[in-house]
Each structure stands twice: as structure tokens, then as C-alpha cells.
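Engineer: Give the three-dimensional model of this entry:
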Amino acid sequence: MLNDSFGRRFHYLRLSITDVCNYRCDYCLPDGYQGGKPSGFLSPAEIETVVGAFASLGTHKIRLTGGEPSLRKDVPDIIQRIHAHPDIHHIGMTTNGFSLEKSVDTWADCGLDSVNISIDSLDPKMFNAITGHNHLPQILRGIDRALSLGIKVKVNVVLMKTINHSALQRFLAWIKALPITLRFIELMQTGDNQRLFDREHVSGQPIKARLLEDGWLPFLRDKAAGPAEEFYHTESAGRIGLIMPYSKDFCASCNRLRLSATGKLHLCLFAEQGLDLRDTIRAGDVDALASQLEQLLGDKQASHYLDAGFTGATQHLAMIGG
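Structural biologist: Next comes the predicted model:
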């Protein structure tokens, strides 16, 4: 089992397979992708080595992230290879959803269990303004298709003061008959969004208080779940999640590690630097990689220190998938 010096166990790997994204959301890539021609990303065979090493150390949940992972044409092959490993019990993908409607059947056939989709506004014009694309109708159809296939769906909403903070009631009405988890995520400060953060950041605590006042009840999290505090209501098919990284003891329940698309281990989303594992991965030596992971985990810190304004090497969230 992967453990750190603070007694935390790591069941969950967020595996970036590209840093390329076709959206230009203000809080992430306001000027669009600036990385030039994509290259050097982990191959499907290298991903198999990564999965084997993490699985041997107790990881049983893997989420594919980006950038936008569906921009890779070999995503079905990658999902199949991960699904073939007997110790991986859950495969998820975080996506902007633009190709969900046309691709989700294939992903399901390959073994995908869940999708996390970013929708920061249910208003088509506002969605277009945020992302640079008028894709909301097809994304909503894709969600319906995913649910019909038995794929679990979570929708991520980054809280922003002037964009969606006043739209809670509309979101709650949307999930009343829709069996998804809607997660409100506090805007996080990164290396290149200081002005936006100062203008738009809003705490999730008032939303939590309102939910509790309105009869929403806390939902007990699974050990492999993410950091969201989840709530359910007897009159709603959907659930609400709150991810509040600036809250006290947020990092105490950390259970995930991150690997970049080029093979760098990030012990935290806001770590000072990635730890390069590419040579060991390229060699295909699962045992050597597992040993290296155990050694490096001793350097994991107790907190991300976001509350002190520390953003580490994370210039924007597309770098390693949030």
C-alpha cells in the first residue's frame, strides 16, 4: 500500500494523458492552449507500466485527465488496457464533454465507469462566453446517453462570483430528476490567475449552510472518493458536492496522486515540481517503478498551503488535470 509519513493511504491515481485542451476557460486557459505541437506524451504501453506499478501498491481507481483526454485518438485503447488489469476496479475520465455524445458508447464498451464533466453555466450564452464554444446542448445530450449506459456522471462547476454564484437554484432544479452528482468547486489560485482569483473567488461555506438549512443531509464518502463533501435530499435524484480546498484540514483526507502526461509524479496539485519517472516507465520495469514510487512518497507534504498563497509549479490546471 502506498502510504505517506502522515498516515494517508493512496488508492487513487489521476493520470494525465495530454496537456492539450480545445477550450479557453477564463480560470484555466483564457488564451487557449499555448504549448505548440503536442508531443512526448505517455504511450499506451507506458501507461500499462504505470498502471501495473500503482496497482501493485494498492491503487484501484484511475481517472484519465488532461488537458482534454478525449483529444487523444487512442483513448479507447488506453481505457481497454487499464480495464484489463484485474486490480483496477474503477476507471473514470475528466472531460469538457465536447465529444461525450459521439464517443461515450465506445468508452463504455472499453470499460469506462464514470465521467466528470465541466459545466460552469446552464445558460448556453454564458457557457459559450466561458469556454469559447457553443457545445452545451450536445454535452447535455451526452450526459443523458452516459446515464443510459450505466456510466456514473459528476458535473463540476467552478464557483465564480460574477458568473454562477447566484445560479444555485437553477442547478438544484436541474438535478431534481437527474441522478448525477453536481460538485461546486472553489476557484483555486494558480500561477497565472491572480487577478481573476481576487475578483471571482467565493467560499463554498455559505452554500453548505444553505443546503443544510434546506434539508440536505451529509452523505458518507467511500474511502476512494475525492475530497468533496457530498449531500443528498429525499426530494432530489441528484446529489450536491462541495470541494473547498481553503477549508481547515482539507488535505487530511488526501488519497490521490497525480502523474503528468510526460511521466512526472506530482505529490500534490500544487507541488513545487514534478518528479520525473519517465526513464523507469520507458524501461517497462513495473517493480522498479513501484519501488521508486514508495521512495518518493516520503517527500509528500502535509498540506498544499494554498491558504498562504502558495501555488507551486502549477501555472494553470490543464498542466496536470486539476
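Engineer: use CA for all of it now, contacts and neighbours both
Structural biologist: Fine.
Engineer: Secondary structure class of Val158, three-state.
Structural biologist: The three-state label given to Val158 by DSSP: H, G, I helix; E, B strand; the rest coil is strand.
Engineer: Distance-wise, check the spatially most distant residue from the centre of the chain relative to Pro206.
Structural biologist: Centroid-distance maximum for the chain: Glu213 at 28.8 Å, with C-alpha atoms, centre = their mean. Noted for Glu213: a distance of 11 Å to Pro206, by C-alpha to C-alpha, to the nearest Å.
Engineer: Likewise for His85?
Structural biologist: 42 Å.
Engineer: So these two - more neighbours on which side?
Structural biologist: Set side by side, His85 and Pro206 show more neighbours around His85, with 14 against 10, by other C-alpha atoms under 10 Å.
Engineer: how about Leu297, what does it touch?
Structural biologist: By C-alpha atoms under 8 Å, 6 or more residues apart in numbering, the contact set of Leu297 is 2-4, 267.
Engineer: One more: Glu272?
Structural biologist: Neighbouring residues of Glu272 by C-alpha under 8 Å, 6+ apart: 311-314.
Engineer: cutoff 7 Å now
Structural biologist: Glu272 makes contact with 312-313, according to C-alpha atoms under 7 Å, 6 or more residues apart in numbering.
Engineer: and it, helix, strand or coil?
Structural biologist: Criterion first, three-state DSSP; result for Glu272: coil.
Engineer: if we can go back for a sec, redo the contacts of Leu297 as TSV? Include neighbour count.
Structural biologist: As requested, these are exported to TSV (neighbours: other C-alpha atoms under 10 Å):
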residue	neighbour count
Leu2	22
Asn3	17
Asp4	18
Leu267	22
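Engineer: Between the residues you listed, which sits nearest Thr18?
Structural biologist: Nearest to Thr18 out of the contacts of Leu297 is Leu267 (C-alpha to C-alpha; 18.3 Å).
Engineer: show me what contacts that closest one?
Structural biologist: Going by C-alpha under 7 Å, 6+ apart, the list of residues near Leu267 reads 257-258, 300.
Engineer: now Thr49
Structural biologist: With contact set as C-alpha under 7 Å, 6+ apart, Thr49 has these partners: 281, 284, 286.
Engineer: Now the second one, please; I'll put the structures next to each other:
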Amino acid sequence: MSPLADRYGRRFPYLRLSVIPACNFRCTYCLPHGYHADPHAAQPLSLAEIARLLRGFAELGMHKLRITGGEPSVRHDLTEVLRTAAAAPGVTKLAMTTNGSLLSRRLHEWMDAGLNAINVSVDSLDRANFARITGHDRLDDILHGVDMALGAGMASVKLNAVLLRGVNDGELPAWLDYLRERRIGLRFIELMQTGDNLAFFRDRHVRAELLETQLLESGWQLLPRAADAGPAREYRHADYAGRIGIIAPYSKDFCSGCNRLRVTATGDLRLCLFGEFGIPLRPLLQADEQLEDLVRAIGGQIGRKEQGHFLHEGRTGITPHLASTGG
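Structural biologist: Okay, the predicted model is just below:
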């Protein structure tokens, strides 16, 4: 089977799979009132369904997989999910995005299961500010887990920080001190409008390109983008061990390098984080004999992928908040 490609020539070796919509944090930009389960919602995909899903995507050239949530560590069988994912044919990079709340306790267990890359959400290096943003005073423990991952030799350790105007957008000096000796990739993410955060977005949105200008003026240099990389524009500086990435979804041509698809915790294929529809794959995950039908279904839907999102027009699709689709 040929690698998955859309009508604009973009290829998709990268899948982001949500394994649970729930999250145990209350981040101001995502779930300020905490997660509230829908009692009528379907249960997340089972291990067997996940295994079949990944076999289908592997047939279409997927080799990079990121496990997301909600918060994936809320799922009680996460270690088995990771082991199942690591065993999928063709997967060479198994990453996970987490808030790090269980990182210091479960890191080695997850690495033994096959996890080789991790992104940890750390929106501030100031303990009080971190608690205000997330609703939890857990910064010290989370940063300890990050240092453990570095010490354990994990192939890729990255941090994610959502830029919030008047909250954490003045912390670049502290971050530079942190990156001087740590071989970490820091991702500054521009706040995105979702279905339920319009007032917050208008109040706190700051263009990530302003930060890029500061970096360039300070001698940071833009790096070439890897074929299976995420959406960040990555910068390096000779004086720092760490690197800085900028994810600016409102920038020109942001979607031209899109290389990833998403599947929700209940098995809906999302061609775009801010798309207008989901494509239910779960009915095709009930038996091994359905693999060809699954591959055909995924390949047949890729033509519906738009050239770009419509965030500039204020259209956020069916994404109420980032936890619902995995960000």
C-alpha cells in the first residue's frame, strides 16, 4: 500500500491517538472547571481495538505515534496501551504528551513498555503561576520527573508551554536559564480558540511570532524541519543545550507542512484538529478480518482533508476544548 497522501501532496506518517478524554488538571485555557464525564458517552477504545487501528495506519505508512488524552495517565491500563502501541508494525517512534502528574512514579514502567519520547506540559517555571494556570501545585514533582527522563536516556524530552498574555509571556529569561544545560526541546504554543473559550482567547491570546522575533534578535537560528516533525518551527543557539520550538497556528502557511492525523479516544478519525466532522472507525475495529476495510476507509477519507484550518475566521469546528481531541 502506498503511503497516505492527500490531494495537496502532503503525506501522513504521524498519528496522534487519544486514549482517554478525561484529565485531572484544570488548566485555564482548556478545562478551567475540570473534566466532567458524559455518562452516555462511549467507552475509550480497548487494547484490541487500538491494536487493530494501529495495524491499519501502519499499512498506510504511519511510523510515528503520539499517545494523548485528555491526560493519558488517567487511563488505568496506560502501560498496556503503550506496550500494545510499541508492538504495532512499523512504529519507530512512540511518544506521549502528558501533564507529568505521574511521570516521576511511572517513567521507568512506561519506558520498559516501549515509550521513547515524551512531551510534558509545563506552562510556567514559577511555582505559584503554574498552580494558578493548572489548578495544581505540582511543579517541583513534575520537573523532577522531567530530569528523571533526561537521566534515564529517553531519546526525546520536550516541554510544552501555552503562551498566555499577561500570565506567562514574560518568562523567557527563566526558560533560557533552564535550557542552558538541559538537552530539552521547549515548545511555546500560541493559544488557540476552541468552541468554549472565546472570551478567554480574546483576553489572553498573544501572537507567538512576537517571541520568535525576540529569539532571532538574540542570535537563535531556525533549523530545517524533519519530515516526521510536529508543527513547531525549531530554533537553536550555540550557548544553550536546549532548543526552542514555536507553534504558531495563526501564522501564514501553518498547515502547508501538516503531516499528522488524529483519532479520538472513541475511534473517530479527525482529519484536522479543528475539522467540522469525525469519521467513525470503531465499527471497523471489531475483528482482524476487517483490516482491509479499515485501510480502505482511512485512505478513502483523506481526500476530504482541507488545505488549512479556518481559525482566522473564528471557525473552530467540532472541538469544544483541546482535551476532547488530544490537542
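Engineer: Compare the contacts of Leu267 of structure 1 and tell me which is most surrounded.
Structural biologist: For the contacts of Leu267 of structure 1, the largest neighbour count, defined by other C-alpha under 10 Å, is 24 neighbours, found at Arg258.
Engineer: Please look at that residue and Leu15 and confirm they touch.
Structural biologist: Yes - using C-alpha atoms under 7 Å, Arg258 of structure 1 is in contact with Leu15, at 5.9 Å.
Engineer: Strands of the stretch 51-200 of structure 1, residue ranges please.
Structural biologist: 61-65, 90-95, 114-118, 152-159, 181-186 (DSSP state E, counting those that start in this stretch).
Engineer: got a list of contacts for stretch 189-197 of structure 2?
Structural biologist: With C-alpha under 7 Å, 6+ apart, stretch 189-197 of structure 2 has contacts from 160-164, 201, 205-208, 246-249, 316, 319-321.
Engineer: Tell me the counterpart of Asp77 of structure 2 in structure 1.
Structural biologist: Matched across to structure 1, Asp77 of structure 2 falls on Asp74, judged by TM-score structural alignment.
Engineer: Could you measure from that match over to Ile17 of structure 1?
Structural biologist: Per C-alpha to C-alpha, Asp74 of structure 1 is found 10 Å from Ile17 of structure 1.
Engineer: who has more neighbours, those two?
Structural biologist: Taking neighbours as other C-alpha under 10 Å, Asp74 of structure 1 and Ile17 compare with Ile17 leading, 29 against 12.
Engineer: The residue nearest to the match of Asp77 of structure 2 when sequence neighbours are not counted: neighbouring residues, count only.
Structural biologist: Closest residue in space to Asp74 of structure 1, ignoring its immediate chain neighbours: Pro44 at 7.9 Å, by C-alpha to C-alpha, 6 or more residues apart in numbering. By other C-alpha under 10 Å, the residues close to Pro44 of structure 1 number 18.
Engineer: From Phe197 of structure 1, how far out is Pro44 of structure 1?
Structural biologist: As judged by C-alpha to C-alpha, Pro44 of structure 1 and Phe197 of structure 1 stand 36 Å apart.
Engineer: With Tyr232 of structure 1 instead?
Structural biologist: Counting by C-alpha to C-alpha, the gap between Tyr232 of structure 1 and Phe197 of structure 1 amounts to 29 Å.
Engineer: and what of Pro124 of structure 1?
Structural biologist: Plainly put, Pro124 of structure 1 is 24 Å away from Phe197 of structure 1 if you go by C-alpha to C-alpha.
Engineer: more crowded one of these two?
Structural biologist: It is Phe197, of Pro124 of structure 1 and Phe197, that has more neighbours when counted by other C-alpha under 10 Å, with 17 against 14.
Engineer: Counterpart of the more buried one over in structure 2?
Structural biologist: Structural correspondence for Phe197 of structure 1 with respect to structure 2 (TM-score structural alignment): Phe201.
Engineer: ok, the closest residue to its match other than its chain neighbours - how many residues close by?
Structural biologist: Take Phe201 of structure 2 and drop its neighbours on the chain: the residue closest to it by C-alpha to C-alpha, 6+ apart is Gln193, 5.8 Å away. Residues lying near Gln193 of structure 2 (other C-alpha under 10 Å) number 25.
Engineer: same question, Arg72 of structure 1
Structural biologist: Using other C-alpha under 10 Å, Arg72 of structure 1 has 13 neighbouring residues.
Engineer: Now for His83 of structure 1: which residues touch it?
Structural biologist: Gly111.
Engineer: so how far is Lys93 of structure 2 from the counterpart of it in structure 2?
Structural biologist: In structure 2, His83 of structure 1 lines up with Ala86, judged by TM-score structural alignment. Separation of Ala86 of structure 2 from Lys93 of structure 2 (C-alpha to C-alpha) stands at 8 Å.
Engineer: Check Leu103 of structure 2 too.
Structural biologist: Leu103 of structure 2 sits 19 Å away from Lys93 of structure 2, going by C-alpha to C-alpha.
Engineer: More neighbours: which of those two?
Structural biologist: Legend: neighbour count by other C-alpha under 10 Å for Leu103 of structure 2 and Lys93, higher for Leu103 (23 against 20).
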